[in-house]
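Just to be clear, the model below is a prediction. Sequence and coordinates:
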Amino acid sequence: MFGLLATVVVFLIVTLLRRRTGRTENVDGLLIEQQRRIRARNDRTSYSSAAVHHSQLNGTDPPRH
């Protein structure tokens, strides 16, 4: 039982170490990665706790009591 567990652990470690870093080599891929990073940063800013809890009501939302 311990041998099987050790084999699985070694297999997972080897698999993770052999993985590529996932970086893109061509210009199109780099531009896509840049756009996604910018979108993620903007989303983190727009949907942060402070932004959500301190936003103005737009007039159509019912007031919260």
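Noted; the coordinates are in hand.

contacts, neighbours, all on C-alpha from now
Will do.

And for this structure, the residue most distant from the center?
Met1 (36.2 Å; C-alpha atoms, centre = their mean).

What segments of the protein are helices?
Using DSSP state H, the helices of the chain run over residues 2-18, 27-46, 49-53.

Compare these and report which one is nearest to Asp61.
When these are compared by C-alpha to C-alpha, helix 49-53 sits nearest Asp61, at 13.8 Å.

contacts for the closest one?
Thr45, Ser46 (C-alpha atoms under 8 Å, 6 or more residues apart in numbering).

Recalculate using a threshold of 10 Å.
Residues outside helix 49-53 that contact it (C-alpha atoms under 10 Å, 6 or more residues apart in numbering) are Arg44, Thr45, Ser46, Tyr47.

Put this next to the previous one:
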Amino acid sequence: MIELGILFGLLLMTVLALIFVLLRRRSGKTENADGLLIEQARRIQAQNDRVTYGPGSKNSMPTMRDPYRP
């Protein structure tokens, strides 16, 4: 019974530590917009890839970006 108390105590301490870290991390402000610019570039690249390699592009001619050309 003591072992279960120790186990649950350690789990509770771990959960509280994770909650503390997450709450402290969210209160920080972003000093620059580098992360937003990187995210925007990745989103545009993903959109271009969906158009190039999507299911609607199977019946079209291959482009220069296609890795396989029959």
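Done, it's in. If you're wondering where the values come from, they're calculated on a predicted model, not measured in any experiment.

circling back: and the helices of structure 1 as CSV, adding distance to Pro62 of structure 1 and mean neighbour count?
What follows is those, written out as CSV (distance: least, C-alpha to C-alpha, whole Å; neighbours: other C-alpha atoms under 10 Å):
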stretch, distance to Pro62 of structure 1, mean neighbour count
helix 2-18, 50, 10
helix 27-46, 21, 12
helix 49-53, 15, 10
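
Kindly reformat those helices as CSV containing distance to Thr60 of structure 1.
Formatted as CSV, the helices of structure 1 follow (distance: least, C-alpha to C-alpha, whole Å):
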stretch, distance to Thr60 of structure 1
helix 2-18, 50
helix 27-46, 20
helix 49-53, 16
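
which ones are touching the residue nearest the centre of structure 1?
Centroid-nearest residue in structure 1, with C-alpha atoms, centre = their mean: Ala40, separated by 7.8 Å. For Ala40 of structure 1, the contact set (C-alpha under 10 Å, 6+ apart) comprises Gln34, Ser46.

Kindly report the same for Val27 of structure 1.
Contacts of Val27 of structure 1 by C-alpha under 10 Å, 6+ apart are Glu33.

List the residues that contact Asp28 of structure 1.
By C-alpha under 10 Å, 6+ apart, Asp28 of structure 1 lies in contact with Gln34.

No further questions, thank you.
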